[in-house]
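A.B. asks: Kindly generate the corresponding structure for this input.
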Amino acid sequence: MYTHQKKVITQGAPLAETQKALILVHGRGATAESILSLASPLGANDFTLFAPQATNHSWYPYSFMAPATQNQPALDSALETIDAIVKSILEQGLSSQQIYLAGFSQGACLTSEYATRHAQPYGGLFIFTGGLIGQQLDTSNYQGNFAGTPVLITTGDPDPHVPVSRVNETVKIMEEHGAMVSKHIYPGRPHTILQEEINLAKQILSKASVNK
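C.D. replies: Alright, predicted model coming up:
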């Protein structure tokens, strides 16, 4: 088992100029560089971008539906990796509402798990084919209030990795913590991100407010 080396690729103008951050979390077998390629289609070129790289190209070794203990210590280390980025952004004077998080597949699962454990008013969350992590969800892990944070969550039906039932559980818990969730299930969609999903996320990102 493994923990993650702290490797984060940043792109774009400094936070002092952009005043808005987008954290992009790659999927299993992928790279920080590959998830950064989403920035342009999302219309996020005027954001400061942060893309952490998972050790061994995987945030945790087994399925996100496996017992959480089987994915340790990698899972806790992955959550700490995201937390360190968020804290660094906040320390540079931005509010949580100027922080957006996006992930695909395993990265979407990690994004939803991190954000729901640290619920606060983010700018927006984009969960492209993912859901909360664990064989059984421990609701005591989830703290705080999203205070109306817009959340986009998507999956295919069926998806080889992410069952619709877990997406529905995730939506319920996030809504209980104050999120405004937009759920989109695509029948027969392959394990990918459709242009429609990009367009939905782009609508949320285009409303990014800059509090200078």
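A.B. asks: C-alpha only now, for contacts and for neighbours.
C.D. replies: Fine.
A.B. asks: what about Glu91, neighbour count?
C.D. replies: Other residues within reach of Glu91, judged by other Cα atoms under 10 Å, total 10.
A.B. asks: any idea which helix is longest in this structure?
C.D. replies: Taking residue count as the measure and DSSP state H as the definition, the longest helix of the chain comes out as helix 74-91.
A.B. asks: List the buried residues for that one?
C.D. replies: 74-82, 85-86, 89 (16 or more other Cα atoms under 10 Å).
A.B. asks: Give me the contacts around stretch 6-21.
C.D. replies: Taking contacts as Cα atoms under 8 Å, 6 or more residues apart in numbering, the residues outside stretch 6-21 that touch it are 32-33, 45-54, 81, 89, 92, 94, 98-100, 208-212.
A.B. asks: whoops, I mixed them up, stretch 79-95
C.D. replies: 4, 6, 15-16, 19-21, 50, 52, 96, 99, 110, 114.
A.B. asks: hmm, try it at 6 Å
C.D. replies: Tyr114 (Cα atoms under 6 Å, 6 or more residues apart in numbering).
A.B. asks: circling back: quick check: next helix or strand after the longest helix of the chain?
C.D. replies: Of the helices and strands lying after helix 74-91 in sequence (DSSP states H and E), the nearest is strand 99-104.
A.B. asks: Second input sequence below; structure requested for side-by-side comparison:
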Amino acid sequence: MTADPHTDAGVHTLVSADSPHTVLVLCHGRGATATSLEPLAQAVARPGVSVLAPQAGTIQGVPQWYPNSFLAPLADNEPALSGALAAVERAVEDARALGVGDAQIVLGGFSQGACLAAEYAARHARRWGGVVALSGALIGTAEADDASPRPELAGAGGAYPDKAFEYDGDLAGTSVFLGCAERDPHIPLARLERSATVLTDLGGDVTKRVYPGGTHAVVDDEVQFVRELLDYLAC
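C.D. replies: Predicted coordinates:
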């Protein structure tokens, strides 16, 4: 892979509000599409909220943001990962063009898209309207000094070494939600917990919720949290 696969994929408007006071940017998961998030967008949208969703390009015949597990060495997911972060930036620019500031932009997603949204927010730490990672966690900025695979960091492809999480900036009290099943097959609980610590240290007001079982899906409690966050931003 030698080129950014996401350059021409575009950004979809899932919910449109006249003169929105808040914009939710939602990133889809592996094998899905921007429009597949429309039921979620409709479920959480409030009056005055627009919802935008960037579309991933096709990699190995599948729409996805990067080809390997988010736990894999960063080089294994390049250049797709850098292109994916740039695609989120384009969606953020579209949100700003609707007349809202960063403090009224909520970054979110599901699964691979949740990892991407959380990572974008950490790498561009400032006061956002919110960060909502539904079955996702931070990707990391570099490989850790210890390259030994850790059994507690197991996902697609087996167990992986940890990462370094070296971010600049300040989330300045941004509400950050991390939700995941206790035995999610793709998101190890150890990485979720590490992400909560990193994002707290970065100035985020972090809510971490771990749900019993092993379902990799959006649950009603997460939907309710997003609704309440969007209601709060309307005040």
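A.B. asks: Let me see the TM-score of these two.
C.D. replies: The TM-score (TM-score structural alignment, normalised by the length of structure 1) is 0.91; 208 aligned residues with a Cα RMSD of 1.7 Å.
A.B. asks: what's the average distance of the longest helix of structure 1 to structure 2?
C.D. replies: When structure 2 is overlaid, helix 74-91 of structure 1 sits 1.5 Å from its aligned residues on average, using mean Cα distance after the TM-score superposition for structure 1.
A.B. asks: now that helix, how far from the chain's geometric center?
C.D. replies: Helix 74-91 of structure 1 has its average C-alpha position 12 Å from the chain's average C-alpha position, going by Cα atoms, centre = their mean, to the nearest Å.
A.B. asks: re the thing from before, okay, the buried residues of helix 74-91 of structure 1 in CSV with distance to Ser63 of structure 1 next?
C.D. replies: As requested, the buried residues of helix 74-91 of structure 1 are exported to CSV (distance: Cα to Cα, whole Å):
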residue, distance to Ser63 of structure 1
Ala74, 12
Leu75, 11
Asp76, 15
Ser77, 16
Ala78, 14
Leu79, 16
Glu80, 19
Thr81, 19
Ile82, 19
Ile85, 24
Val86, 25
Ile89, 30
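A.B. asks: Quick check: the aligned residue in structure 2 for Gln53 of structure 1 vs Ser36 of structure 2, distance?
C.D. replies: The criterion is TM-score structural alignment: under it, Gln53 of structure 1 has Gln55 as its aligned partner in structure 2. Gln55 of structure 2 sits at a distance of 10 Å from Ser36 of structure 2 (criterion: Cα to Cα, to the nearest Å).
A.B. asks: got it, and His28 of structure 2?
C.D. replies: The span separating His28 of structure 2 from Ser36 of structure 2 equals 8 Å under the rule Cα to Cα.
A.B. asks: got the residue ranges for the helices in structure 2?
C.D. replies: Counting by DSSP H, one finds helices in structure 2 at the ranges 38-44, 80-97, 112-123, 189-201, 220-234.
A.B. asks: which residues does the residue nearest to Leu75 of structure 1 when sequence neighbours are not counted contact?
C.D. replies: Setting aside the residues directly before and after it, Leu75 of structure 1 is nearest to Tyr60 in space (Cα to Cα, 6 or more residues apart in numbering), at 5.3 Å. If you count contacts by Cα under 6 Å, 6+ apart, Tyr60 of structure 1 has them with 71, 74-75.
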